[in-house]
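Visitor: A structural model of the following input is requested.
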Amino acid sequence: MMDSKWLWFMRMAAMSVLLLLEGCRWCTIDACVEHERVALLQLKPFFNHYNEFDSWDELKGSDCCKWKGIECNTTTGRLIGLSLDSMRSGYLDYWYLNASLFLPFKELKRLYLTGSGIAGCVENEGFEKLSSTFRNLQFLDLSQNHLNDSFILSLSQFSSLQYLNLAYNLLEGKWPHIQGLNNLKILKTLDLRWNQMERFQSFKDDDKKLELTHLEELNLEANLFNNSVFVTLDKLSNLKSLSIGFNQLNGLIDMKDLDAYLLVIYVDMAIKACGL
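Guide: As a prediction, the model looks like this:
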């Protein structure tokens, strides 16, 4: 009799443990990871130009998942989104970023640094140091900064990128780093508007063209491209949207140059602005 009661007790205990473990599958974590909270506080002085970080409390144990501009995984508490948009006087105060400060955020998927006044990175502390850590980074917005052509090389190993915004920077001339962009093999959206770019075909890269076969949306508005741009984009086999208004398109466009764009659903050439 005693053995049967003991057996019943053990079975009930085992069932309770199983129910507890099953319940934990649906648990959420309310607080962020401590070392990521500390890392965010180290970033604060570089971006807190307008005192935007009042919610970034230095009190130990403060939940950084509730801070402005922060998005966390509700299960693990790890940071997956960081938005520092326009928190520094970008057009008045250019500076060089130490990208290593982002290394603790190993699960980051989205990083927004719009209008941050970044002119580049500290020597040996550029974005290239993040590529082996940021294996899940999908969205990167560096628009409205002061970045030049060479900066693209530091992004060439971010193989998980699907969205890249480099609009309103200082990219110019005949693009010298085509291969750097071509390494972003699953990129779907590329925004390069309001720079001073002239062409994508680079003689420095053995006359390579842009070959992003997953690219669906390309914005080239307000650059210095002429009619020959269509030939240099003929490797973008999956392109669905092309915006190219406010460039230097003139006269008639040879329709043969558009043969590669049979999949393009939307082409915005801003005809009146181009003088066609």
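Visitor: C-alpha from now on. contacts and neighbour counts both.
Guide: Fine.
Visitor: all helices in the stretch 101-250 of the chain, in order from the N-terminus.
Guide: Per DSSP state H, counting those that start in this stretch, the stretch 101-250 of the chain carries helices over the ranges 178-182, 229-232.
Visitor: can you put those helices in a markdown table and add distance to C274 and mean neighbour count?
Guide: Compiled in a markdown table, the helices of the stretch 101-250 of the chain are given as follows (distance: least, Cα to Cα, whole Å; neighbours: other Cα atoms under 10 Å):
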| stretch | distance to C274 | mean neighbour count |
| --- | --- | --- |
| helix 178-182 | 26 | 19 |
| helix 229-232 | 14 | 18 |
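Visitor: Here is the second sequence; please produce its structure so I can put it next to the first one:
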Amino acid sequence: MDRSPSKFVLLLMAAAATWSFFLVADAGRLQPSCIGRERDVLLAFKQGINDTDGNLRSWQKERQDCCQWAGITCNNVTGHVIKLDLGGRYYLVGQISPSLLSLEHLEYLDLWGTRLCGPGGRVPEFLGSLNNLRHLDLSGMSFSGMVPPQL
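Guide: As a prediction, the model looks like this:
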């Protein structure tokens, strides 16, 4: 067997090229899907909504990866739901469910222009308990009463 350094280097380069091909090919499949309990939270949230225009038709239990649902963004490393953007979906009518409190990693909540509300048509107080929330847009919504001091 020939043990020349040049053949050894060529063998190493071929092995590295093969491994890099498989790593790049698999990169698209490495993204995590959503966390199961967070998918259940989103489905519970949807239960209180009448979606007359089909905006949330992708929100189905059969579609396991909620990161692929309309208006949902997940952290591409952990799979946690970090963004719920339903703004401008005027045909969403109903209650903003306190189930959202279970989305502990939620950073962005946009409900502008929807016809969602809390109990009694008010701004839900529990929104002030979303600890990681950095963006909240409730503009264009018709709430009654005062804005809770938690917000």
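Visitor: Next, the TM-score between them, please.
Guide: For this chain pair, the superposition-based TM-score is 0.67 by TM-score structural alignment, normalised by the length of structure 2; 122 aligned residues with a Cα RMSD of 2.8 Å.
Visitor: if we can go back for a sec, can the helices of the stretch 101-250 of structure 1 go into CSV with extra columns for distance to G126 of structure 1?
Guide: What follows is the helices of the stretch 101-250 of structure 1, written out as CSV (distance: least, Cα to Cα, whole Å):
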stretch, distance to G126 of structure 1
helix 178-182, 15
helix 229-232, 29
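Visitor: Please work out which residues of structure 1 line up with the lengthiest helix in structure 2.
Guide: Secondary structure of structure 2 per DSSP state H: the longest helix is helix 5-26. When structure 1 is aligned by TM-score structural alignment, helix 5-26 of structure 2 has no counterpart there.
Visitor: next helix or strand past that helix?
Guide: helix 36-47 (DSSP states H and E).
Visitor: List the buried residues of that following helix.
Guide: 38-43, 45-46 (16 or more other Cα atoms under 10 Å).
Visitor: next one: stretch 70-80 of structure 2
Guide: Buried residues in stretch 70-80 of structure 2 (16+ other Cα under 10 Å): 71-75, 79-80.
Visitor: now do stretch 84-91 of structure 1
Guide: 84-88, 90.
Visitor: In strands, which of those residues fall?
Guide: Judged by DSSP state E, strands contain none of the buried residues of stretch 84-91 of structure 1.
Visitor: quick one: what's aligned to K66 of structure 1 in structure 2?
Guide: Using TM-score structural alignment, K66 of structure 1 pairs with Q68 in structure 2.
Visitor: And for that match, the neighbour number?
Guide: Other residues lying near Q68 of structure 2 total 15 when counted by other Cα atoms under 10 Å.
Visitor: do you know how far it is from P124 of structure 2?
Guide: 27 Å (Cα to Cα, to the nearest Å).
Visitor: try L133 of structure 2
Guide: With Cα to Cα as the criterion, L133 of structure 2 and P124 of structure 2 are 15 Å apart.
Visitor: Compare those two and say which one has the larger neighbour count.
Guide: Of the pair L133 of structure 2 and P124, P124 is the one with more neighbours under other Cα under 10 Å, namely 20 against 17.
Visitor: ok, the residue nearest to that one when sequence neighbours are not counted - contacts?
Guide: The shortest distance from P124 of structure 2 to any non-neighbouring residue, by Cα to Cα, 6 or more residues apart in numbering, is to G118 (4.6 Å). G118 of structure 2 is in contact with 95-97, 124, counting by Cα atoms under 8 Å, 6 or more residues apart in numbering.
Visitor: same thing but at 10 Å, please
Guide: 94-98, 124-127, 143-144 (Cα atoms under 10 Å, 6 or more residues apart in numbering).
Visitor: In a strand, F53 of structure 1, correct?
Guide: No: F53 of structure 1 is assigned coil when assessed by DSSP: H, G, I helix; E, B strand; the rest coil, not a strand.
Visitor: how many other residues sit next to it?
Guide: Counted with other Cα under 10 Å, the neighbours of F53 of structure 1 add up to 18.
Visitor: Alignment lookup: it to structure 2.
Guide: Using TM-score structural alignment, F53 of structure 1 pairs with L56 in structure 2.
Visitor: name the element the residue nearest to that match when sequence neighbours are not counted belongs to?
Guide: Of all residues not flanking L56 of structure 2 in the chain, A70 sits nearest, at 6.4 Å (Cα to Cα, 6+ apart). Counting by DSSP H and E, no helix or strand carries A70 of structure 2.
Visitor: check contacts around A70 of structure 2.
Guide: With Cα under 10 Å, 6+ apart, A70 of structure 2 has these contacts: 55-59, 84-86.
Visitor: likewise V122 of structure 1?
Guide: 95-100.
Visitor: From the buried residues of stretch 84-91 of structure 1, pick the one nearest K106 of structure 1.
Guide: L84 (17.4 Å; Cα to Cα).
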